[in-house]
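[1] just coords:
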């Protein structure tokens, strides 16, 4: 029966050496790939980040994964992420698949029930986002948007402008005045 508390210095030394080398390789791969690799943008980026962490853990803890295999896995994940983000910047249908669309949840002080249901968001969560933005009165809120990264944006009423930050939000229409 294996000793589950201590299995000798060899295993500990392997973890120490491989852990330092794998961590250094991951940092190097991330530096080469650029800032966008770990940007907080959407669910896809979260998946890549979690996958990199899982790969690092596998390299460090599994005797069946060689350092070279782990580094190749890092490079593969980062390369795939690069291809997808490069494509999503240039091809609209890829962008929609990868990032989704911002969702209008409240407009001109009124909740949009269908949007809340579709996004699985409660009125209480929207109200909390409005309070976090320092707003007490819903009448001064032009819109609350669920962004593609899961955060809320609260936009106050302003003078009419055709150059609205809400132009790409599903359900929002720029209304012409006059």
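    All right, it came through fine. Keep in mind that what you see is a predicted model, and the values were worked out from it rather than measured. Numbers count the residues shown, from 1 in each chain.

[2] Could you use CA atoms for every contact and neighbour count after this?
    Fine.

[3] Quick check: chain neighbours aside, which residue is closest to the residue sitting nearest the centre point of the chain?
    Central residue of the chain (Cα atoms, centre = their mean): residue 42, 3.1 Å from the mean position. Computed as Cα to Cα, 6 or more residues apart in numbering, the closest residue to residue 42 that is not its neighbour in sequence is residue 149, at 4.2 Å.

[4] this is the other structure I want to compare:
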């Protein structure tokens, strides 16, 4: 089906422009955190916002008002969860995963690799991507809450204070 009607195209243009402006306003009001990729909940909200926008644009069963309310609900829930987790560390543990130490002083922590389902090949790839050719020169590899790996070289390690709260480091 290539074409249904001019009114359908007109609806997409009008509702699309309105929904776009609505998304921009909601994102501006809700703050930078709404589109951050800090943890799994942030990713879910980002995907849900995109899906909601697509539904508003393409489904004539959903009015602009319903879509705007849905977008506002998602942004509001994101804000509420961000406030909750920033004020009560216990709540943060419910919503986000703690970062995990995967490698210390060039040596893999096998139990952490197994628990996080990460291979040594993936560690080596992350180390190479960081510009190092020698795993033994790496003081720490941390699997962050958002799924990325942070690489800290031995020269940059300092007192290791950035590893506070990382599972497998000091607990």
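    Now that the structure is in, tell me what you want to look at. Since this is a predicted model, take the numbers as computed values, not measurements.

[5] Translate the residue nearest to the centre of the first structure into the numbering of the second structure.
    In the second structure, the residue matched to residue 42 of the first structure (TM-score structural alignment) is residue 39.

[6] ranges for the strands of the first structure?
    In order along the chain, the first structure carries the following strands (DSSP state E): 103-107, 110-111, 141-146, 152-156.

[7] and the angle from the first one to strand 152-156?
    Right, the one you point to is strand 103-107 of the first structure. Taking axes from the mean of the first three to the mean of the last three Cα atoms, to 10 degrees, one finds strand 103-107 of the first structure and strand 152-156 inclined to each other by 40 degrees.

[8] so where in the second structure does strand 103-107 of the first structure end up aligned?
    Using TM-score structural alignment, strand 103-107 of the first structure pairs with 100-104 in the second structure.

[9] Show which residues not belonging to the matching stretch make contact with it.
    By Cα atoms under 8 Å, 6 or more residues apart in numbering, the residues outside stretch 100-104 of the second structure that reach it are 108-110, 112-113, 138-144, 166-169.

[10] Stretch 127-143 of the first structure too?
    Against stretch 127-143 of the first structure from outside (Cα under 8 Å, 6+ apart): 104-110, 144, 152-158.

[11] buried subset of those residues?
    Among the contacts of stretch 127-143 of the first structure, the ones that count as buried by 16 or more other Cα atoms under 10 Å are 104-107, 109, 144, 152-156.

[12] between the residues you listed, which is nearest residue 20 of the first structure?
    residue 152 (38.3 Å; Cα to Cα).

[13] what's the matching residue for that closest one over in the second structure?
    Taking TM-score structural alignment, residue 152 of the first structure has residue 149 as its aligned residue in the second structure.

[14] Neighbours of residue 38 of the second structure, how many?
    Counted with other Cα atoms under 10 Å, the neighbours of residue 38 of the second structure add up to 16.

[15] Brilliant, that's me finished.
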